[in-house]
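In: 3D, please:
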Amino acid sequence: MNHHSNQSHQETDDRLTALHSNTNAIRAIASAVEGTLGPKGLDTMLVDTTGEVVITNDGVTILNKMEVNHPAAKMLIQVARSQQNEIGDGTTTATILSSELLSLAVNQVDRGVPIPKVIMGLKQGIRLAIQFLKQHVRPVEDLNKDWIHQIALIAGREHEDVAELIVEAAKLVGKEKLLDSQFKFADTILAYEGSENELVSGLILKKKKMNPDMPQKIENVKLLVIQDAFEPEEIDDEALGTEIGFSKYLEYKEIFKQNLDKVEQLGINLIAVHRGIDPMAEEFCVDHGIMMIQRLSSEDMKLLAEHTGAKMMKRSGLNKELEELKSYLGYAQLVYEDEKLEKVRVVGGKGKPTATILVGASTGEIVEERERIAKDAASSVQAAIRSGYVPGGGAVEMAISKEIERIREQTRGMEGFGLEAVAQALTKPMAQIVLNAGFNPLEKLDEVKVAQIEQQSDAIGINTDTGQLMDMEQNGILDPALVKIHALKAAGEICEAILRIHTIIRMKKDEDQD
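Out: Predicted coordinates for the structure are as follows:
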């Protein structure tokens, strides 16, 4: 009898090996970023084999640069990246929630709860958590400075100067543009070593002019944006060796010369090109005082066209008649090369207003971190404008945790264990913030629970300086709702995926035995 129970115990252990291995890998990833959470979070130093060092407090940067071989860990990093790409912030929260939720779910499995039941409970718990979260959202009426500033400040890790820049830029860009899902506010941020903080009403193109003899500054700009190379149509070498091919080559060259004359007739004084530029065109533009910029990124091309009202065209587009070509031109008040930055600035385009946020830093190492901080702040502000905001510091998660616990008490059947895991995992963000600030999470979370119930508030959390209770909303500690919703979804998805991996292994084993 005893031998039989040992054997069945051994089988269960084998079946859980994959699950435990995956869970440990995910815990290891989470432990690399959890120390960075909250205002008292510390930085992580990443070192590569050549000794290059990156010091950062940014979850997604740590995850991106970590050396990871375990498939489950890679999966978690993928989820964090999708959070970064879609929302732009909240990767640390998503990672910590995923790890905690999985650990709690695995504890239930170890206690004998069947995996399908745990998954059902988890899915229900995450669905309820998102539903409750949406009930706690404060909508955004206008770009009133106070709350935007606070969201930028929290996401920008208390960098006051960065928060101010972001707020001013948000006002300049306007609510309509920020609500546009195609527009990424974070893409308007550039950081340069040795530059000052500056909000530029316009664009900074990440290139300098092609030739030092071209004008350094142009007013009343008329520009052409060319999507490919600015050179005659090409003929391959083989064809060039034939008589017909050679005469075609001469014909294309002649057409290109005529097109350069059109450039002069239209009064174009700036040409921006995605690829390279023919030497004949370069010489022509130097002679005629036209500025040229080559090898611009697709992103810069798009922004330039939008801001100046230009329509992008292929080089063959220049074969069109003069009148038709006029509709392709873009206009701006001023274009000049910033000699210090060695970048071209475009000011006062007649298309859509745009802002570029220049973040200054004293050294190369700090530049990258300052840029990351500003991008997080911009993403959070945009997410809040799109989805509203909730009290930060883990307070709203604590409130939701209580609501899920209440439902758990009324739930019969084993799904309740999955609900319990979600309710407990939701207390993790505050626990981690409190721990990083040097206080006892058990004691502090208990105080918060009692205070939230007594005052019927979802905003009470812990002041990380004093360890005392504090109203997060009144003190301006706010988070975009979208960041939280996405982090919850991500945690639920990764948890379910890892739990299912274990199930699939077990099914295959059963088939083999058959």
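
In: CA only for contacts and neighbour counts going forward, please
Out: OK.

In: now the residue nearest the centre of the chain: closest residue in space that isn't a chain neighbour?
Out: With distances taken as Cα atoms, centre = their mean, residue 88 lies nearest the centre of the chain, 2.5 Å away. Distances taken as Cα to Cα, 6 or more residues apart in numbering put residue 379 closest to residue 88, at 5.1 Å, once the chain neighbours are dropped.

In: that neighbour in helix, strand or coil?
Out: Secondary structure assignment for residue 379 (DSSP: H, G, I helix; E, B strand; the rest coil): helix.

In: ok, residue 343 touching residue 204?
Out: Yes. Judged on Cα atoms under 8 Å, residue 343 makes contact with residue 204 at a distance of 6.6 Å.

In: who's more crowded, the two?
Out: Neighbour comparison, residue 343 and residue 204: the larger count goes to residue 204, with 27 against 16 (by other Cα atoms under 10 Å).

In: surely residue 340 is within a helix?
Out: No. Remark: residue 340 does not belong to a helix; assigned using three-state DSSP, it is coil.

In: how much space is there between it and residue 215?
Out: Residue 340 sits 16 Å away from residue 215, going by Cα to Cα, to the nearest Å.

In: more neighbours, those two?
Out: Set residue 340 next to residue 215 and count neighbours by other Cα under 10 Å: residue 215 wins out with 20 against 8.

In: any idea which element the nearest residue to residue 205 once chain neighbours are set aside lies in?
Out: The shortest distance from residue 205 to any non-neighbouring residue, by Cα to Cα, 6+ apart, is to residue 344 (5.3 Å). Using DSSP states H and E, residue 344 sits within strand 343-349.

In: show me what that strand is packed up against.
Out: strand 202-205, helix 298-308, strand 330-338 (3 or more Cα pairs under 8 Å, 6 or more residues apart in numbering; DSSP states H and E).

In: which parts of the stretch 301-450 of the chain are strands?
Out: With strands called from DSSP state E, counting those that start in this stretch, the stretch 301-450 of the chain shows them at 330-338, 343-349, 356-361, 389-391.

In: let's see this one next to it:
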Amino acid sequence: MQQGSILAVEGERESGDAVRKNNITAVMSIANTVKTSLGPEGLDKMLVDELGDVTITNDGATILKLLEVEHPAAKVLVELAELQDQEIGDGTTSVVILAAELLKNASELVKCKIHPTTIISGYRLACQEACKYINEHLSLPVEELGRECLVNAAVTSMHSKIIADDALFFADMAVEAVLSVKRTNSKDQVKYPVSAINVLKSHGKRAKDSLLVKGYALNCTIASEAMPHVVKDAKIACIDFNLQKQKMAFGVQVLVNEPEELEKIRQREIEMTTEKLKLIVSSGANVLLTTKGIDDLYLKYLNKEGIMAVRRCTKEDLKRIARITGAELLSSLADLDGNEKFDAHMLGHAEEVAQEWVGDNQLILIKGSKAHPSSSIILRGANDFMCDEMERSVHDALCVVKRVLESGMISPGGGAVEAGVSVYLEKLASRLESRNQLAVAEFARSLTVIPKTLAVNAAKDAIDLLAKLRAFHHLSQTDNSKLHLKWTGLDLAAGVTRDNVEAGVLEPTIGKVKCFKFATEAAISILRIDEHVRLQPENKKDPHSYQEAYRTGQLG
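Out: Model prediction:
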């Protein structure tokens, strides 16, 4: 920190090996936090926030999101896990562990006087070749394996979760749910939006009592028992404003001399909301959904008109319902001219809207939505912790099935991809004539951290299993008669190697490719850092500060 100069940087400055060492220490501490939760035998973490709320999970993205991370390099890994969760939905722990290992091995090269720029170019080359090798040699088209591979991919995703014992039951449910929301966009691309699947949680009973419901389930009930419980050929109005007596704006004063005038004001307040309801009813709506409340006075009017009304819906639910039924979610009835109107084209359409008993609760079910199909999963569990973790597990499985269907390619799990790519990159490195050879070799060595961690978490001999795994993949790449050995991965229950395609341990190929790309980019972005400046809070009265000098005229 320099003193006495007006243009000096006021703060703490670190550079060179010191900042690189601090960054790697922070990154490794984050990776070590989630490392023990990787794989089917991984352990759970209990996180308690400042309010005492408890979260029990082994989902990497959830763990990192709940940690209070202050170090800027460690925050890169937290964002990395969030990005993997958004893009793929699974593999968040793997991507963090791989990024940390890449950075640790890069640090060893820097200590040997290899410039970071050389390491970065080598890592980029290795990542490019790795993704190319996965797509060409370690993936299978979904069409060859059929629906069974979708179920197996979902089961693989759930094996490390709390519902591992019932993984097949939930995997089949997840596949049915994703297939039921199939849609084709304007570019003739087939999409499977997970947002069209509503996951609800309900206490009581066991996990296997969870069920799949065709249609969108809304965790609300009708506003009055006098309203119809079933509406066929539903025309749905979605609104985001109060249906209560209109009140004058805060600060407005009205002087009244006669009591009759006061009654007229009250009557006009009632009529203003009634006029809005009449506009909605005249458009042909027979189902009304609102995020706000409905006054008892207007419930009477809706009962008279035979309209089903549901109040206090969440805004997120209404946005989804508007999307699947073709409705418009309106926060006001005002148009550009200042008039209020509600037209029939603003309504959504569905074959039926009904209030039904599902499990122990009554739910509103929207069936046969006209614009897009939808489905809902009702999860049953013993308590809040179990239901929350089940929801995270099912969400991961839904995302995996979606990615498999949209990409159309599947790869073996259990460390098979990492081991195969590691062996391939080692051979590639031996053929390179530049310094990139060292970085590619370190990239290859870093990939073995995934099968090694899987074995350690399963209490197996990691060194022995990894040696066998690498030997099989080396054979598959050198002997054409042993080509089938490229599907070899780990069986963590028995502590042996096996053909994981035949065993049904499958993962979406795009998930592996994205994992490699994201981890490489994160490692490179941290490796680029050679100076760390922590600025001090500005003191306006400090005579040495730039702003104070400018204000007092010292800088002209």
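
In: ok, back up a step: how far away from the center of its chain is the strand holding residue 344 of structure 1?
Out: With Cα atoms, centre = their mean, to the nearest Å as the basis, strand 343-349 of structure 1 stands 25 Å off its chain's centre.

In: got the angle between it and helix 298-308?
Out: Orientation check (axes from the mean of the first three to the mean of the last three Cα atoms, to 10 degrees): strand 343-349 of structure 1 against helix 298-308 gives 30 degrees.

In: part of a strand, is residue 218 of structure 1?
Out: Yes. Residue 218 of structure 1: assigned to a strand according to three-state DSSP.

In: separation between it and residue 348 of structure 1?
Out: 12 Å.

In: which residues are common contacts for the two?
Out: residue 334 (Cα atoms under 8 Å, 6 or more residues apart in numbering).

In: what helix or strand is residue 222 of structure 1 on?
Out: Applying DSSP H and E, one finds residue 222 of structure 1 within strand 217-226.

In: quick one: contacts of that strand?
Out: With Cα under 8 Å, 6+ apart, strand 217-226 of structure 1 has contacts from 267-274, 301, 305, 310-315, 328-337.

In: from residue 509 of structure 1, how far out is the closest residue in space to residue 506 of structure 1 that isn't next to it in sequence?
Out: For residue 506 of structure 1, ignoring the flanking residues on the chain, the nearest one in space by Cα to Cα, 6+ apart is residue 15 at 6.2 Å. To residue 509 of structure 1, residue 15 of structure 1 is 9 Å away according to Cα to Cα.

In: neighbour-wise, which of these two wins?
Out: Ranked by neighbour count (other Cα under 10 Å), residue 15 of structure 1 and residue 509 place residue 15 first, with 16 against 11.

In: so residue 55 of structure 2: helix, strand or coil?
Out: Residue 55 of structure 2 - assigned by three-state DSSP - is strand.

In: touching, it and residue 48? I think so.
Out: Yes. Using Cα under 8 Å, residue 55 of structure 2 makes contact with residue 48 at a distance of 6.5 Å.

In: neighbour count winner among these two?
Out: Shown here are residue 55 of structure 2 and residue 48; by other Cα under 10 Å, residue 55 has more neighbours (20 against 13).

In: show me where the stretch 301-450 of structure 1 has its helices.
Out: Ranges of helices in the stretch 301-450 of structure 1, per DSSP state H, counting those that start in this stretch, are 322-326, 364-387, 395-409, 415-425, 428-436, 441-455.

In: which outside residues touch the last one?
Out: Same thing as helix 441-455 of structure 1. Contacts with helix 441-455 of structure 1, where a contact means Cα under 8 Å, 6+ apart, come from 398-399, 427, 430-432, 434-435, 457-462, 467, 469.

In: do the same with the fifth one
Out: Residues outside helix 428-436 of structure 1 that contact it (Cα under 8 Å, 6+ apart) are 34-42, 93, 96-97, 100, 393-395, 397-398, 440-442, 444-445, 461-462, 464, 467.

In: in structure 2, what stretch matches it?
Out: Using TM-score structural alignment, helix 428-436 of structure 1 lines up with residues 449-457 of structure 2.

In: what residues sit buried inside the strand holding residue 344 of structure 1?
Out: 343, 344, 345, 346, 347, 348, 349 (16 or more other Cα atoms under 10 Å).

In: how big's the offset between it and structure 2?
Out: Superposed on structure 2, strand 343-349 of structure 1 shows a mean distance of 2.4 Å to its aligned residues (mean Cα distance after the TM-score superposition for structure 1).

In: hmm, residue 159 of structure 2 is touching residue 167, no?
Out: Yes. The criterion here is Cα under 8 Å, and residue 159 of structure 2 meets it with residue 167 at 6.7 Å.

In: the two - which one has more neighbours?
Out: Set side by side, residue 159 of structure 2 and residue 167 show more neighbours around residue 167, with 25 against 20, by other Cα under 10 Å.

In: for that one, which non-adjacent residue is spatially closest?
Out: According to Cα to Cα, 6+ apart, the nearest residue to residue 167 of structure 2 is residue 155 (5.4 Å).
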